[in-house]
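Engineer: mind looking at a prediction? Sequence and model below.
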Amino acid sequence: MEAIAKSNGLEPQMWSIRHQDYLSTMARRKLPSDLVEDIVQDTFLAALKAAPRFRGHSSERVWLTAILNNKITDHYRKANTQQGKLWQTAIRLSDYPAWRNLESPSNSRDDNDVMKLLYASELDTILNSGLELLCKQERKVLSMKINGCSTEEICSTLGINKLNSWVALSRARKKIRHYLNHNWYEVA
């Protein structure tokens, strides 16, 4: 470490004292709180490895912040490989006119993949927590639609007309889309 400090002005032994609070604050803005400490520590390790290449064109804090941002990006790239697909599936399904028609023979191979992703437990958990935020009628209409009920069945069961069911379904879809966008990984 002393060789690093002498060659380029970095002081790795002081990073946790000088920069950990700042980097943790920056990371909390972009990450769930349980990941912040790990990502900051990964940042320090990556900085130690990259220290011989530090040229001094920026301050130590700016350089560490850039490394932190790269670590956060790497985290989301890895995490979003499967979750990104699930998020896109949820949005796609919320706009799908006949949810049960996904398994029809006329659909492309990629629609079959959508059905596999639909049953992922994480997506199910996120969608269920989003359903709790809907008003009673929106929740009932969307739940019935997800379960394959026709508009006529929804209307007769809930005692509403078609226009009311369509409005409730449209509002529910928009709210779920907004909920997913703000409470799950933003990948779109």
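Structural biologist: Looks like it arrived, so ask away. Numbering: from 1, shown residues only.
Engineer: only C-alpha atoms for contact and neighbour calcs from this point on.
Structural biologist: Noted.
Engineer: neighbours around residue 178, how many?
Structural biologist: Close neighbours of residue 178, defined as other C-alpha atoms under 10 Å, add up to 14.
Engineer: and the comparison structure, right after this:
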Amino acid sequence: MRTTTKTKVQLKPELWSVQHKTYLFAMARRKLPEAAIEDVVQDTFLAALRSAPRFKGQSTERVWLTSILHHKIMDYYRKAYSRQGKVMHDALRLSDHPNWYELENQTNKPDDAEIIELLNADELISVFNSGLSVLGNREKEVLRLKMKGYSTEAICNTLDIERVNTWVALSRARKKMKSYLNENW
């Protein structure tokens, strides 16, 4: 019986720039604006140096560096669009808030104040209202009632629909609005 043992890959950071830089630049060029490529690749090398002691050697250096590069690309876009991403998240979260019209209460937490600020943002309101056109009539009505603070039971009674239908319509409305905001804002 023959047993095989895998040899652990040893890192050679001094050769990364020579062996992997061109490849990492090519990968980054597919996903990043030209101005960001060099910075993100350099961040990749720095992150790799910091995490080198935790490298288990179960993949090649190139695969490991490429994985780190992908995380750095995601970090770049998170940072670049953090305000926009937060606004979209909060806009979709509004319909989850049980009584959003009570947010002006003096005892609010800071994040509630941010939601009020977003509600008053002309751009958000404009984009959000234009997004309502992608919703079906029932989805639009359920979402509007939920945003006005109606409970599920009140929505069911007002629209004369079952509880499950309310949840389905609200879920579909949220998904469509999220998709619309991702495409248009």
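Structural biologist: That came in fine, so what should we check first? Worth saying up front: this structure is predicted, and the values here are computed from it rather than measured.
Engineer: helices of the second structure, residue ranges please.
Structural biologist: 16-19, 21-31, 34-51, 61-80, 82-93, 110-119, 122-131, 137-147, 152-159, 163-184 (DSSP state H).
Engineer: which residues touch the last one?
Structural biologist: By C-alpha atoms under 8 Å, 6 or more residues apart in numbering, the residues outside helix 163-184 of the second structure that reach it are 88, 92, 127-128, 131-132, 134-135, 138-140, 142-143, 152-153, 155-156.
Engineer: ok, the second one next?
Structural biologist: Judged by C-alpha under 8 Å, 6+ apart, the contacts made with helix 21-31 of the second structure from elsewhere in the structure are 37, 38, 40, 41, 65, 66, 69, 73.
Engineer: list the buried residues in that helix.
Structural biologist: 21, 24, 25, 27, 28 (16 or more other C-alpha atoms under 10 Å).
Engineer: ok, of the contacts of helix 163-184 of the second structure, which come out buried?
Structural biologist: 88, 92, 128, 131-132, 135, 138-140, 142-143, 152, 155-156.
Engineer: just send these back as JSON lines, with distance to residue 181 of the second structure too.
Structural biologist: JSON lines is the format used below for those (distance: C-alpha to C-alpha, whole Å):
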{"residue": "88", "distance to residue 181 of the second structure": "7"}
{"residue": "92", "distance to residue 181 of the second structure": "10"}
{"residue": "128", "distance to residue 181 of the second structure": "8"}
{"residue": "131", "distance to residue 181 of the second structure": "7"}
{"residue": "132", "distance to residue 181 of the second structure": "11"}
{"residue": "135", "distance to residue 181 of the second structure": "13"}
{"residue": "138", "distance to residue 181 of the second structure": "20"}
{"residue": "139", "distance to residue 181 of the second structure": "16"}
{"residue": "140", "distance to residue 181 of the second structure": "15"}
{"residue": "142", "distance to residue 181 of the second structure": "19"}
{"residue": "143", "distance to residue 181 of the second structure": "15"}
{"residue": "152", "distance to residue 181 of the second structure": "25"}
{"residue": "155", "distance to residue 181 of the second structure": "25"}
{"residue": "156", "distance to residue 181 of the second structure": "27"}
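Engineer: can you tell me which two in these are farthest apart?
Structural biologist: Farthest pair in those (C-alpha to C-alpha) is 88 and 156. Separation: 27.1 Å.
Engineer: which non-adjacent residue is nearest the most centrally placed residue in the second structure?
Structural biologist: Central residue of the second structure (C-alpha atoms, centre = their mean): residue 85, 6.4 Å from the mean position. Distance criterion C-alpha to C-alpha, 6 or more residues apart in numbering; nearest residue to residue 85 of the second structure, sequence neighbours excluded, is residue 78 at 7.8 Å.
Engineer: residue 176 of the second structure -> the first structure?
Structural biologist: Aligning on TM-score structural alignment places residue 176 of the second structure opposite residue 175 in the first structure.
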